[in-house]
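1. for reference, the sequence and a predicted model appear below.
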Amino acid sequence: MKADFLKYQAQTTPHPLAMEVSYAKGSYIYDINCKKYLDFVAGVSACSLGHQHPKVVNAIKNQLDKYLHVMVYGEYAQKPAVELSKLLASHLPAPLDTTYLTNSGTEAIDGAIKLAKRVTGRSEIIAANKAYHGNTIGALSIMGFEERKQAFRPLMPDVRFIEFNHELDINQITTKTAGVVLETIQGGAGFIEPQDNYLKKVKERCDNVGALLILDEIQPGIGRTGKLFGFENYNCVPHVVVTGKGLGGGMPIGAFTASYEHMITLSDEPKLGHITTFGGHPVIAAAALATLKEITESNLIQETLEKEQLIRKHLKHPLITEIRGKGLMLAAMTPSADITNQIVLQGQEAGLILFWLLYEPKAVRITPPLTISNEEILEGCDILMSVLNKIQPTN
């Protein structure tokens, strides 16, 4: 299978990890040799309830017996999508009450950009340096990392970049600005949290000049940071919130949510202002609905902060310089990219799945399922500490 994977399936890097997966259950993934790996990554923050969560699986199976795709998005009333959108609205602050369901987070980002342009009649989009919002041309255009996008130019025009957490840069948001797109916590840059009411100040500036603040919650949203939505930690309610990853419980989904008054603008002048065939797919929506119910009706959100402290307590080593992030969105920082590489690769050999961040080469991603137990956390920390003890730093 590995040979066919490398030959017939398009690759994203020259050297993929290429684990040959047999099955996954709970907090573990098993390869074709029945070796188990404790999952400290959760499909890059996507498998919020772990693997094969029974409520998610049952929701999928129940929907399979009713209907699959029946019509392009927005024409028919389909119960899973309607209930998911309604449940999201019930947990979001006013005026965020209307959701457009998409196939992925990056598609939702593109939809949010279009919404900002449609509502304001402006074209300028402002994003942050070292931002990551996805890889469609629209999302790529607001990626704040030239090395990863230079090969694909020309991209979307009228994009300006500011420094995250730099208050003076907020003045670059003007009456020419349609929307400001920021990650609530910068992911690829190294899990950088907003400081000193930064997001609140950006929102106030947007209100003053008539721009929309779009917060990308694709990673920090859906319970990962101790609140259902990451922005709840930072005294800010955006005009548009974008979700994905963990919302699907292991199934592909994205969503952008705004006020009804704003969202209705996508339906006319022109009609079909934003359209997708498979967005809101009933099977995906059923999985997401089960996921959101489980996260909001259990103690998982509160437990993320307790589990964060457990990780911080047990991951103390000379090769870990700091641990960034919040809840179960954590990055263990090391002295060098070489050490990080050794940790990730040797961790997999030892049965612990870790991963990298996009732009910060010294970071080790720790984003396990929200359902991971305290015992499993201690098991993973023990493996990671054992790996750290064997690493020989190179100069």
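-> Done, it's in.

2. going forward, measure contacts between C-alpha atoms and count neighbours the same way
-> OK.

3. quickly find the element holding the residue nearest the centre of the chain.
-> Centroid-nearest residue in the chain: Q219, 2.3 Å away (criterion: CA atoms, centre = their mean). Taking DSSP states H and E as the definition, Q219 sits outside all helices and strands.

4. verify the contact between it and K245 for me.
-> Yes. If you go by CA atoms under 8 Å, Q219 and K245 touch, sitting 6.6 Å apart.

5. any residues in contact with both of those two?
-> 45-46 (CA atoms under 8 Å, 6 or more residues apart in numbering).

6. second structure follows, compare the two:
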Amino acid sequence: MTSHAAQTSETAQAWQDAADRDLILNAGPRFELLVRGEGSHLWDGEGRRYLDFLAGIAVTALGHAHPVFVEAVSRQAGTLAHVSNYFATPPQLEVAARLKRLAGTGDAGRVFFGNSGTEANEAAFKLARLHGGVGRPRILSLDNAFHGRTIGALALTAKASMRDPFQPLPGGVEHIPATIEALEAAMDDRVAALFVEPIQGEAGVLELPEGYLRAARELTTAHGALLIVDEIQTGAGRTGDWFAFQHDGIVPDAITLAKGIGGGFPIGALVAFGEAAALLQPGSHGSTFGGNPLATAVSNAVLEEIEQSGLVQNARDRGAQVRAAVEGIGSPLVAGVRGRGLLIGVALSAPVAGQVVAAAQRLGLIVNAANPSSVRIAPALTIGDAEIAEFTDLFTAALAEVAAAAPTETPK
């Protein structure tokens, strides 16, 4: 008889072979074949359970198969899924008004819908170009920035490994250090826009210096440039406020959104305020699927549930618990904890993030190596004491396993 272990190995090899054969390998080998989710847990094809503390990279804000999400998809799919942007639909109008209200601008502003974060940033890139015109050719972005992988968004992204194979990229973008002094030195009346992430998630959950966004708002206003805040990873309550810019008490000219606003359904948005809201005119941008009634109905339901269930405050409270739990582990591998709310980066004392993530997955925990020396944690906004206790046990065990196998060193 064939043993269960052998059957499991054969099954795993079969789906891995299919993935290698049929999928473009832009994401590399897939870790597991996941078939079902509920709350903050996932199951693979062999029935093994995992605690999901990544939430699809800060996407599944309500967790998996949440009744509100399921009902919204089912109801709207049975009503109206797509009509094109020659027409408006009630879900589209409702979620656009909701996003403006949550951003704190009241009736001011307008919303463009796409299907992803990178599409939202492409639209924002065009917004900057339209604002700049002939006399403002410069666009500023920050070192370590990640704004997406399409050509325009990639021009805003500062990672050479992502950019270099696709040169030449659209010109005019300059990457500067994420310091107030560097921004003061770079800003002049030829700058069309400054793009900034309040927390650089892909760089290891790096926070901006204290007061950076307030200084950026003052400088961009003084020089007539747009301040465009990329809230794709930080929005929808993840940092303990609806949007991370609100922690600093400022109002940008535009924000870009995706990930958590759909709770797992693909949707992106550019929300522009003030004069910036009038820059995109008929014919200057578009999206066949953007703002379709199915996506916007689901987004509206997800945002309503976050609002009504107090999940923004829960992100703040549970984020503090998770940080305290990590700091209390006492592992020699933990050099510090960064981030806000439930977007958390664990700085490691050695470049072993990949090993920690692999060990965690073997133990039944899903987290992410944002870079060799940082582990990213971004669970659903619905987590509670039970999930945090389970996470603490599993993450402690993963750190201990890696620490026993590799000496620590200070990352350079």
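-> Done, it's in. All values derive from a computational prediction rather than experimental measurement.

7. quick one: map L384 of the first structure onto the second structure.
-> Superposed on the second structure with TM-score structural alignment, L384 of the first structure falls opposite F395.

8. that match: what's it in contact with?
-> 360, 365.

9. try the one 5 residues further on
-> Taking CA under 8 Å, 6+ apart, we find A400 of the second structure in contact with S331.

10. and it, what element?
-> With DSSP H and E as criterion, A400 of the second structure is part of helix 385-405.

11. hang on, the earlier thing: distance-wise, check the match of L384 of the first structure relative to Q246 of the second structure.
-> Distance, F395 of the second structure to Q246 of the second structure, using CA to CA, to the nearest Å: 31 Å.

12. then I366 of the second structure?
-> I366 of the second structure is 30 Å from Q246 of the second structure, by CA to CA.

13. same thing with A358 of the second structure?
-> 35 Å.

14. more neighbours: those two, which one.
-> Remark: of A358 of the second structure and Q246, A358 carries more neighbours, 20 against 15, as counted by other CA atoms under 10 Å.

15. so what does that one match up with in the first structure?
-> A358 of the second structure maps onto L345 in the first structure, by TM-score structural alignment.

16. that match belongs to a helix?
-> Yes. Counting by DSSP: H, G, I helix; E, B strand; the rest coil, L345 of the first structure is located in a helix.

17. measure it to V387 of the first structure for me?
-> Counting by CA to CA, the gap from L345 of the first structure to V387 of the first structure is 10 Å.

18. same question, P157 of the first structure
-> 46 Å.

19. more neighbours: which of those two?
-> The neighbour comparison of P157 of the first structure against V387 (other CA under 10 Å) goes to V387, with 20 against 12.

20. ok, that one touching Q348?
-> No. At 9.9 Å, V387 of the first structure does not count as touching Q348 under the criterion of CA under 8 Å.

21. how about the helices of the second structure, start to end?
-> 4-22, 55-58, 67-77, 90-102, 117-132, 151-156, 160-163, 180-186, 212-223, 293-308, 311-329, 353-363, 385-405 (DSSP state H).

22. map G248 of the first structure onto the second structure.
-> Under TM-score structural alignment, G248 of the first structure pairs with G262 in the second structure.

23. so what's the residue count around that match?
-> By other CA under 10 Å, neighbour count at G262 of the second structure equals 28.

24. with adjacent residues omitted, what lies nearest to it?
-> S299 (4.5 Å; CA to CA, 6 or more residues apart in numbering).

25. residue in the first structure matching the one you found?
-> By TM-score structural alignment, S299 of the second structure lines up with A288.

26. residues near its match, how many?
-> 28.

27. thinking again about what came up before, shared neighbours, V387 and Q348 of the first structure?
-> In contact with both V387 of the first structure and Q348: no residue, using CA under 8 Å, 6+ apart.

28. against the second structure, where does the longest strand anywhere in the first structure fall?
-> Secondary structure of the first structure read by DSSP state E shows that its longest strand is strand 177-183. Aligned by TM-score structural alignment, strand 177-183 of the first structure corresponds to residues 191-197 of the second structure.

29. how far off centre is the matching stretch?
-> When distances are taken as CA atoms, centre = their mean, to the nearest Å, stretch 191-197 of the second structure is centred 18 Å away from the chain's centroid.
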